[in-house]
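Visitor: Prediction below, plus the sequence it came from.
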Amino acid sequence: MVNIYLVRHGKTMFNTIGRAQGWSDTPLTAAGELGIIELGLGFKEKGIKFDRAYSSDSGRTIQTMGFILSNSDNEGIPYKFDKRIREWCFGSFDGGYDGELFDGVLPRIFAENGMINGSFPEDEQIANAIYAVDTAGWAETWEQLSGRILEGFSDIAEESVAAGAKNIVIVSHGMTIGSFVKLVRPELPRPHGLDNGSVTHLTYENGQFTVGEIGDMSYRALGSEKLKEK
């Protein structure tokens, strides 16, 4: 069995000013770096030793992983990038303000197509609506998006099993993590608003993912306390 610590990257410049990041990228802010230092120290305090590390190929996840490994005494372990666990691609809306897309364009598309029923739209509806209005032709259909997310995480888990890993850390993105949890556990509510530096716990055994605590902030809280003691 593989224990998976799935982390949302640290807070970035675009996160701070409310822009849709997607496949575009900005670095962690000073506050974002501090939050991930706390996370690494929390892992260290719990004595968690990782056998392998994985992240998307986005700069913000790579930067986050560096802070995690150096502050948790896990430097030097095998580490790979995988573009399949990138954030959703927002196409021509990448880098635009969140409100412009999520409070403006998408609700209008849903209303025009009779898709508003009082509940939060499903990922499939959101992805296909973004695909429909993307003028650049970069956005993904839900079939493409869900396929690469599930394939990416599944291949990472299988590779870790083959390597005999017991504990792995993965750094990915808020919407991608939420989609992945819903894909492997469709009966659960879809996680929204995962905090930067939060940890979602999973295990993988016999080809199946089990989802534990989602969006756990206890490691960051523990690391914050250790910093105050210095």
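Guide: Received the coordinates, thanks. Residues are numbered from 1 along each chain as shown.
Visitor: Could you use CA atoms for every contact and neighbour count after this?
Guide: Will do.
Visitor: and the longest helix for the chain?
Guide: Criterion DSSP state H: the longest helix present in the chain is helix 142-162.
Visitor: What helices and strands are in contact with that one?
Guide: Secondary-structure packing of helix 142-162 (3 or more CA pairs under 8 Å, 6 or more residues apart in numbering; DSSP states H and E): strand 2-8, helix 123-133, helix 174-184.
Visitor: what angle do that helix and helix 174-184 make?
Guide: 80 degrees (axes from the mean of the first three to the mean of the last three CA atoms, to 10 degrees).
Visitor: angle of helix 142-162 against strand 2-8?
Guide: Using the same axes, to 10 degrees: helix 142-162 against strand 2-8 is 130 degrees.
Visitor: Can you pull out the residues in contact with helix 142-162?
Guide: 1-2, 52, 54, 82, 84-86, 88, 123-125, 127-128, 166, 168, 176, 179-180, 183, 204, 207 (CA atoms under 8 Å, 6 or more residues apart in numbering).
Visitor: structure B:
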Amino acid sequence: MAKTLYMMRHGETLFNRLKKIQGACDSPLTPKGIADAQRVGAYFQAQGITFDHAYSSTQERASDTLELVTKQPYERLKGIKEWNFGVFEGESEVLNPKPDPVRRSHGDFFCQYGGESDLQVQDRVVKTLTAVMARPDHHQVLVVSHGGASFMFLRQWLSMDEIERQGIVLHNCAVIKYQYDAGRFTFEKIINLAATDKN
């Protein structure tokens, strides 16, 4: 029997606003990030969408976002933390490398600087969420994670060509809806409710 996973990216943070690399390091939600998370919570309520379980990464920006979306109890999971960018943490985003032409991501670049590879991130997120959704009482689940972690999870189930064809972009507070059955996730749709930033 198919189950449903709603995987959400956290709200905008100070480092997002300042265009700083933010993986293992953390920064607080901005007023926009708070408002956008509340908007997602209002959407779920208006649509009658409820969750039997909720999870966030262990990072504050994710748990703060979840607490703005729902008041229900939740558990924090290390397995859905953001990509660790090593010594690049907190530095300007202009220092990010160009995508690996084969893997079409940062590939192994950050490993030499104390960080993770794209495939290491993907593996831990896939294993963590598969274990979560395999639990017998988990039928409709909310997870709040991060841009890089969520994107690598998506790439396990959709090719990069298909992601680009569908125009899937993981803005802050974006929610991806998946169906889960027998160890596999199927992309259903993306919900982008964040207010357009005119600044």
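Guide: Okay, I see it. Note that the structure is predicted; figures quoted are calculated from it, not measured.
Visitor: Now the TM-score, please.
Guide: Put the two chains on top of each other and the TM-score (TM-score structural alignment, normalised by the length of structure 2) is 0.87; 191 aligned residues with a CA RMSD of 2.1 Å.
Visitor: so who does the residue positioned nearest the centre of structure 1 touch?
Guide: Taking CA atoms, centre = their mean, the centroid of structure 1 lies closest to residue 173, which sits 2.4 Å from it. Taking CA under 8 Å, 6+ apart, we find residue 173 of structure 1 in contact with 7-9, 61, 85-87.
Visitor: Distance check, the counterpart of it in structure 2 against residue 7 of structure 2.
Guide: The criterion is TM-score structural alignment: under it, residue 173 of structure 1 has residue 146 as its aligned partner in structure 2. Here the criterion is CA to CA, to the nearest Å. By it, residue 146 of structure 2 lies 9 Å from residue 7 of structure 2.
Visitor: ok so, going back, number of nearby residues for the nearest residue to the match of residue 173 of structure 1 once chain neighbours are set aside?
Guide: Nearest non-adjacent residue to residue 146 of structure 2, counting by CA to CA, 6 or more residues apart in numbering: residue 9, 4.8 Å away. By the criterion of other CA atoms under 10 Å, residue 9 of structure 2 has 27 neighbours.
Visitor: From residue 69 of structure 2, how far out is residue 9 of structure 2?
Guide: 12 Å.
Visitor: ok, now residue 75 of structure 2?
Guide: 14 Å.
Visitor: if you count what's nearby, which of those two comes out ahead?
Guide: Higher neighbour count among residue 75 of structure 2 and residue 69: residue 69, with 22 against 12, using other CA under 10 Å.
Visitor: so the more buried one touches residue 41, yeah?
Guide: Yes: using CA atoms under 8 Å, residue 69 of structure 2 is in contact with residue 41, at 4.0 Å.
Visitor: just to revisit the earlier point, most packed of the helices and strands packed on helix 142-162 of structure 1?
Guide: strand 2-8 (a mean of 24; mean count of other CA atoms under 10 Å).
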